[in-house]
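Undergrad: Predicted model and sequence follow; I will ask about them next.
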Amino acid sequence: MTREFTGWHMLALMVGGFGIIIAVNLTLAYNAVATFPGLETRNSYVVSQKFEADRAAQNALRWDMTSTLEGGVLTVAIADKDGNPVQPKVVDAILGRATHTGQDEVPQFTWNGTALTAQVAANEGYWNLRLALEAPDGTPFRRRIQLTAK
């Protein structure tokens, strides 16, 4: 015995199919918004007004920066234009994933004579280090460094 395929069957297939698509899209949209780490700045216009001056002052320092994240040790080495190590004041530092803030931590840097080092709880993978430093002459220095933990 064969059943006849009616308009109601087609309607049920269409509503069910599109219902699944809409449910998946809503779930993905909710998760994207719920895990968004947040804004970089509250008012981008105000920040943009002094961006070029800040960048020129930062570039005038002519610092060469290298960073590593291995075995739970975060190392940030900064050298001046002559290759001498620089010990800046750490104003702010956040180490975290690019996609969510759940694993963010504030590294407690110490100076070892040539670089800033900190013990961190970073698993293997990709990390972002957001640094705000101050040069010995008071010049602010900001950098976002992408790291791969090994």
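TA: Ah, there it is.
Undergrad: drop to CA atoms for contacts and neighbour counts, all remaining ones
TA: Fine.
Undergrad: how about the helices in this protein?
TA: Secondary structure of the chain (DSSP state H): helices at 7-34, 44-49, 51-61.
Undergrad: Of all the ones you listed, which one is nearest residue 111?
TA: The closest of the helices of the chain to residue 111 is helix 51-61. By CA to CA, the value is 19.7 Å.
Undergrad: Please compare the first structure with the one that follows:
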Amino acid sequence: MSHAEPDTRPGFRITGWHVLAGVVGFFAVVIAVDVVFTVLAVRTFPGTVSVTPYEDGLLYNRKLARIAAQEELGWRAAAAAEPLAVSLEVRDRAGAPLSGLAVTGRLERPATEQDRKALTFREVSPGRYRAPAGGLSGAWDLTVEARDPAGRSLEAERRLTWP
């Protein structure tokens, strides 16, 4: 029978210094990656949303005034997507159809500024207006403005979906 000699070579043992080096190394990598991402984010977006914030605020105040005037009129609009057109129905506070309006609008994709379409509506029956839109598919945002001969106006926005 042969007798095996015990291995007297010292083996690798994990000590407290190894654990400390691993933890410090891990957090050093995490902090370095965070610093790189933060620097890249700040360089690519300086935080400026508008170069004319004061003027934008004035335009917004005017829009709020138009909305308040529109609420006083009590006009309501309902839009629908038809196979090749957009239909719009405009009624006054009492629910009576509003005739003789000049109605314009535009269609645009919700997520992009491409494929904007200008619309010109014509009255097809009292209070009901229609604009040809062509063969559309998917979701579109409709913005319309209806103005009567006295200068009173209605602005409305709707999301329409075609199959």
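TA: Everything's here; your move. Remember, it's a predicted structure, so these values are computed and weren't measured experimentally.
Undergrad: from the helices of structure 1, which stretch is densest packed?
TA: helix 51-61 (a mean of 13; mean count of other CA atoms under 10 Å).
Undergrad: That helix aligns to what range in structure 2?
TA: Mapped onto structure 2 using TM-score structural alignment, helix 51-61 of structure 1 spans residues 63-73.
Undergrad: That stretch vs structure 1 - mean distance after superposition?
TA: Compared with structure 1 after the fit, stretch 63-73 of structure 2 shows a mean deviation of 1.7 Å (mean CA distance after the TM-score superposition for structure 1).
Undergrad: Switch the helices of structure 1 over to CSV; also include distance to residue 103 of structure 1.
TA: Putting those into CSV (distance: least, CA to CA, whole Å) gives the following:
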stretch, distance to residue 103 of structure 1
helix 7-34, 15
helix 44-49, 26
helix 51-61, 29
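Undergrad: Any idea which of the ones you listed gets closest to residue 118 of structure 1?
TA: helix 51-61 (23.8 Å).
Undergrad: and the closest one, how far out from the chain's middle?
TA: For helix 51-61 of structure 1, the separation from the chain centroid amounts to 22 Å (computed by CA atoms, centre = their mean, to the nearest Å).
Undergrad: list the helices and strands it packs on?
TA: Judged by 3 or more CA pairs under 8 Å, 6 or more residues apart in numbering; DSSP states H and E, helix 51-61 of structure 1 is in contact with strand 140-149.
Undergrad: Buried ones in the strand it packs on, by neighbour count?
TA: By 16 or more other CA atoms under 10 Å, the buried positions in strand 140-149 of structure 1 come out as 140-142, 145-147, 149.
Undergrad: Distance of the alignment partner in structure 1 of residue 110 of structure 2 relative to residue 47 of structure 1?
TA: In structure 1, the residue paired with residue 110 of structure 2 according to TM-score structural alignment is residue 98. To residue 47 of structure 1, residue 98 of structure 1 is 22 Å away according to CA to CA, to the nearest Å.
Undergrad: again with residue 104 of structure 1
TA: Distance of residue 104 of structure 1 to residue 47 of structure 1, computed by CA to CA: 24 Å.
Undergrad: of the helices of structure 1, which approaches residue 127 of structure 1 most closely?
TA: Nearest of the helices of structure 1 to residue 127 of structure 1, taken as CA to CA: helix 7-34 at 18.8 Å.
Undergrad: mind listing the strands for structure 2?
TA: Here structure 2 has its strands, by DSSP state E, at 76-82, 85-91, 102-108, 117-120, 122-125, 128-132, 138-147, 153-162.
Undergrad: Out of those strands, the one nearest residue 55 of structure 2 is which?
TA: Ranking the strands of structure 2 by proximity to residue 55 of structure 2 (CA to CA) places strand 153-162 first, at 21.2 Å.
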